[in-house]
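1. the sequence and its predicted three-dimensional model are supplied below.
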Amino acid sequence: MRAAVVSAYGPPEVVSILDRPIPTPTSQQVVVRVSAAAVTSGDARIRGANFPDGFAIPSRLAFGLRGPRKPVLGGVFSGVVTEVGGKVDGFAVGDEVCGMTGIAMGTHAEYVAVPAKKLARKPAAVSHEDAAGLLFGGAAALSFLRAAGTGSGSTVLVNGASGAIGTIAVQLAKNLGATVTGVTSGANAELVRDLGADEVVDYTTTDIRNTAKRYDVVLETVGNLDGAAAAELLTDDGTAVLAVATLRDNVIPRKHVKAGVAPERPEDFDELLRLVADGKLRVVLDRVTDLDDIVAAHRRVDSGRKVGNIVIRC
């Protein structure tokens, strides 16, 4: 099979398309012919060893000292089952599925082996491209909004409202009955309003940290609000959730501020996919391209101007 391989940390050009063996499933895995996969900020962060403050050493120990221990990156996929392990129930060859592979990665390839318990069925009404573009940001947005207790009447600030997490978070918060303020660039303001934001703040002209407004929920998806800054934007009973956080914000408790990694739960995937299939959630794709163009996809992520997600067809 063809796969995008990263042999050493570095710029996008370290990614090469090489031939690799098609994976063989364990008894509890299935093999999926990947139709579409997302190229995310997480992939670019690993490829470039560009880890949040305080995470450089732990991340290299986890992912590899000089290059990724798992050289085929990618944690999100949508495709068709081609082989089923002997102890797998509920899935068969030909099923259209999607999911996330976590630290196992491996989705930037024509085939990937995935534990059956990590799979969700892709509805016929949702394209493979939309499924792949949905799960990375969608699962995080859903988890973080829940963690903050978002509900009807909540006031929500989404910092990074045009990104993979932000575009879904704005819509989910509106679906929950919240009043939403999205922080983005002026170039993406119309998009964020179209997604449902009641107010848009252009970070190129306004520093959100200087606002007098306070919010019940602050969702930080970019990394330019630390725990202290996010806490200053909260109402007395509000909650801030940091999707991108320093080691300090992860390990030192701060009242009303949460940080950490969102779980990858198939039941959450199912909920998100139903919303897309029902027309209640829009997947924003910056571009859809081919595996051969993955270097350009990484460059686009590195630019910081990506809107929603980038999807490659494998």
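-> Cool, got the structure. Numbers count the residues shown, from 1 in each chain.
2. C-alpha only now, for contacts and for neighbours.
-> Fine.
3. got the contact list for the helix or strand containing residue 228?
-> In this assignment (DSSP states H and E), residue 228 forms part of helix 227-231. Helix 227-231 is contacted from outside by 209, 218, 220, 239, 240, 242, 245, 249, 254, 256, 257, using C-alpha atoms under 8 Å, 6 or more residues apart in numbering.
4. 7 Å instead, please
-> Applying C-alpha atoms under 7 Å, 6 or more residues apart in numbering, the contact partners of helix 227-231 are 209, 218, 240, 249, 257.
5. kindly report the same for stretch 186-193.
-> 161, 162, 182, 200, 202.
6. if you set the cut-off to 8 Å instead, what comes out?
-> 161, 162, 167, 170, 182, 184, 199, 200, 201, 202, 203, 204.
7. circling back to that earlier point, narrow the contacts of helix 227-231 to just the buried residues.
-> 218, 240, 249, 257 (16 or more other C-alpha atoms under 10 Å).
8. in helices, which of those fall?
-> Using DSSP state H, the members of those that fall within helices are residue 249.
9. which residue lies nearest the spatial centre of the chain?
-> Centroid-nearest residue in the chain: residue 136, 2.7 Å away (criterion: C-alpha atoms, centre = their mean).
10. dump the residue contacts of that residue.
-> With C-alpha under 8 Å, 6+ apart, residue 136 has these contacts: 38, 40, 76, 100, 164, 165.
11. the third one contacts residue 132, doesn't it?
-> It refers to residue 76. Yes: look at residue 76 against residue 132 with C-alpha atoms under 8 Å: they come within range, at 5.9 Å.
12. the two: who's more crowded?
-> residue 132 (32 against 27; other C-alpha atoms under 10 Å).
13. how far does the longest strand along the chain sit from the chain's center?
-> Using DSSP state E, we find that the single longest strand of the chain is strand 29-39. Strand 29-39 sits 16 Å away from the centroid of its parent chain (C-alpha atoms, centre = their mean, to the nearest Å).
14. okay, now the one to match up with it:
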Amino acid sequence: MRAAVYRRFGPADVVSVEEIPTPAPGPQEVLIRVLASTVSAADHRARSHDVPKGLGLLAGAGLGFFRPRRRVLGMDAAGVVAAVGEKVTRFAPGDEVIAMLGAKFGGHAEYARIGQDGPITAKPAGLGFDESVALVFGGITARVFLNRADIQPGARVLVNGASGAVGTAAVQLAKNLGAHVTAVCAARNAALVTDLGADRVIDYQSSDFTTGSDTYDVIMDCVGNASFDRVQRLITPGGALLAVITDLTGLLRARSRTRRSGKLVSASGVDYRAEDLRFLVGLAEQGKLRPVIDRSYDLDEIVAAHRFVDAGHKRGSVVLRIAGSG
């Protein structure tokens, strides 16, 4: 099969398209013929080994220290089931599915495999494969973090980094919960996040929300620059900081800060589940969750796709078309 492969850490051009063996599904596994994946911020971090301060050793254990442990990136996939293991009962060849491959990666290839009990489900009816895969990485991450806070109708939620893959999903999911949503992003993305449901937009290039006087029940940081020390005074009693991206200090001190402040500080990783994907699919089919795609690239354009993501200004998702999708 054809796949985007990288054999050393570095800039975008360390990735190239190669022919590698097609994986075979194990007894409990599903083999997906991948039609679309995304090139995410996580792919950028894995390829470049650009990780938050202090997390080099932890990242190395998962990604590899001197060379990549997993040579095909891509944390998500949308496609058609090509084959199933002998003990698989939940899926059959021909099923159209989406899947979150997570830290195992593998989506930037013509075929990827995942356990039938993993985060895989039927793709949304009425959406193409490109649109469907654009819901996965950002949507499941945003849902898991938002579920850690008790967001009631009328709650004030701020999303820092509201125009990225996770941020655009978080704005919509928080709005679906009845929250008043403040989106922090560049001015050029104000119309986008407003259209997604944001009630208020703060342009981070002209205003630092951490120096303001407004308070929030939940602050969701999708950028990594809103540490608890910077934002704790902005969080209401019993509120939460959801740190999607944080450094080693933020990770290690999350529990003690929660205990001492009475405000939830959540910085742990994401447990990807099929039920969360099914929830996202349901919202999408009801028109309550829209995929946001900045641009799409074919597999042969993988270097250009990585370079665009490296620039750090993408809106929503960057889709990688593995084969003809739509």
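-> Okay, I see it. Remember, predicted model here, so these are calculated numbers, not experimental data.
15. tell me how the two chains score on TM-score.
-> Superposed pair, TM-score by TM-score structural alignment, normalised by the length of the first structure: 0.98. Supporting alignment: 314 aligned residues with a C-alpha RMSD of 1.0 Å.
16. closest one of the buried ones among the contacts of helix 227-231 of the first structure to residue 226 of the first structure?
-> Closest to residue 226 of the first structure out of these is residue 249 (7.3 Å), distances taken as C-alpha to C-alpha.
17. can you give me the neighbour number for the closest residue to the closest one other than its chain neighbours?
-> Leaving aside its sequence neighbours, residue 249 of the first structure sits nearest to residue 227 (C-alpha to C-alpha, 6 or more residues apart in numbering; 6.1 Å). Residues contacting residue 227 of the first structure under the criterion other C-alpha under 10 Å number 26.
18. as CSV, the contacts of helix 227-231 of the first structure with distance to residue 156 of the first structure would be great.
-> Formatted as CSV, the contacts of helix 227-231 of the first structure follow (distance: C-alpha to C-alpha, whole Å):
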residue, distance to residue 156 of the first structure
209, 15
218, 6
240, 10
249, 21
257, 14
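19. between which two of those is the distance greatest?
-> 209 and 249 (17.7 Å).
20. which parts of the stretch 1-150 of the first structure are strands?
-> 2-6, 15-19, 29-39, 76-84, 96-100, 111-115, 119-121 (DSSP state E, counting those that start in this stretch).
21. in the first structure, where's the longest helix?
-> Ranked by residue count, the top helix of the first structure under DSSP H comes out as helix 128-147.
22. and stretch 44-60 of the first structure, what's buried?
-> Buried residues in stretch 44-60 of the first structure (16+ other C-alpha under 10 Å): 44, 45, 46, 47, 48, 49, 51, 55, 59, 60.
23. to which residue of the second structure is the fourth one aligned?
-> Alignment note: residue 47 of the first structure maps to residue 47 in the second structure; criterion TM-score structural alignment.
24. could you find the closest non-adjacent residue to its match?
-> Residue 47 of the second structure's closest residue in space is residue 9 (C-alpha to C-alpha, 6+ apart), at 5.3 Å.
25. pretty sure that neighbour contacts residue 67?
-> Yes: contact criterion C-alpha under 8 Å: residue 9 of the second structure and residue 67 qualify, at 6.4 Å.
26. more neighbours, the two?
-> Neighbours were tallied for residue 9 of the second structure and for residue 67 using other C-alpha under 10 Å; the higher tally belongs to residue 9 (20 against 15).
27. now the buried members of the contacts of residue 136 of the first structure.
-> When the contacts of residue 136 of the first structure are checked for burial by 16+ other C-alpha under 10 Å, the buried set is 38, 40, 76, 100, 164, 165.
28. okay, the residues you listed in CSV with distance to residue 286 of the first structure next?
-> Supplementary listing: these in CSV, determined by distance: C-alpha to C-alpha, whole Å:
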residue, distance to residue 286 of the first structure
38, 11
40, 11
76, 16
100, 20
164, 9
165, 13
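29. out of those, flag the one nearest to residue 27 of the first structure.
-> residue 100 (18.8 Å).
30. now do the contacts for the closest one.
-> Applying C-alpha under 8 Å, 6+ apart, we find residue 100 of the first structure in contact with 75, 76, 77, 118, 119, 135, 136, 264.
31. ok, now which ones touch the second one?
-> In other words, residue 76 of the first structure. With C-alpha under 8 Å, 6+ apart, residue 76 of the first structure has these contacts: 37, 38, 98, 99, 100, 101, 105, 107, 132, 135, 136.
32. distance of the third one from residue 265 of the first structure?
-> In this case it means residue 98 of the first structure. For residue 98 of the first structure, the distance to residue 265 of the first structure (C-alpha to C-alpha, to the nearest Å) stands at 12 Å.
33. more neighbours, these two?
-> Taking other C-alpha under 10 Å, residue 98 of the first structure and residue 265 do not tie; residue 98 has more neighbours (32 against 16).
34. check the gap between the closest residue in space to the more buried one that isn't next to it in sequence and residue 36 of the first structure for me.
-> Nearest non-adjacent residue to residue 98 of the first structure, counting by C-alpha to C-alpha, 6+ apart: residue 78, 4.0 Å away. Residue 78 of the first structure is 5 Å from residue 36 of the first structure, where distance means C-alpha to C-alpha.
35. and what of residue 14 of the first structure?
-> For residue 14 of the first structure, the distance to residue 36 of the first structure - C-alpha to C-alpha - is 21 Å.
36. tell me which of these two has more neighbours.
-> Applying other C-alpha under 10 Å to residue 14 of the first structure and residue 36 shows that residue 36 carries more neighbours, namely 30 against 15.
37. can you name the residues that contact the nearest residue to that one once chain neighbours are set aside?
-> Sequence neighbours aside, residue 313 is the residue nearest to residue 36 of the first structure in space, at 4.4 Å (criterion: C-alpha to C-alpha, 6+ apart). Neighbour list for residue 313 of the first structure: 34, 35, 36, 37, 129, 288, 289, 290, 291 [criterion: C-alpha under 8 Å, 6+ apart].
38. the third one matches what in the second structure?
-> By that I understand residue 36 of the first structure. Residue 36 of the first structure maps onto residue 36 in the second structure, by TM-score structural alignment.
39. pretty sure that match contacts residue 77?
-> Yes: at 5.9 Å, residue 36 of the second structure and residue 77 qualify as touching, with contact defined as C-alpha under 8 Å.
40. which neighbours do these two have in common?
-> Here residue 36 of the second structure and residue 77 have residue 133 as joint contacts, going by C-alpha under 8 Å, 6+ apart.
41. relative to the whole chain's centre, how far out is the helix holding residue 228 of the first structure?
-> 22 Å.
42. next: stretch 261-278 of the second structure.
-> Distance, centroid of stretch 261-278 of the second structure to centroid of chain: 13 Å (C-alpha atoms, centre = their mean).
43. and for that stretch, what's in contact with it?
-> Counting by C-alpha under 8 Å, 6+ apart, residues outside stretch 261-278 of the second structure touching it are 100, 102, 117-122, 136, 140-141, 143-145, 148-149, 228, 235-246, 250-251, 254-255, 257-258.
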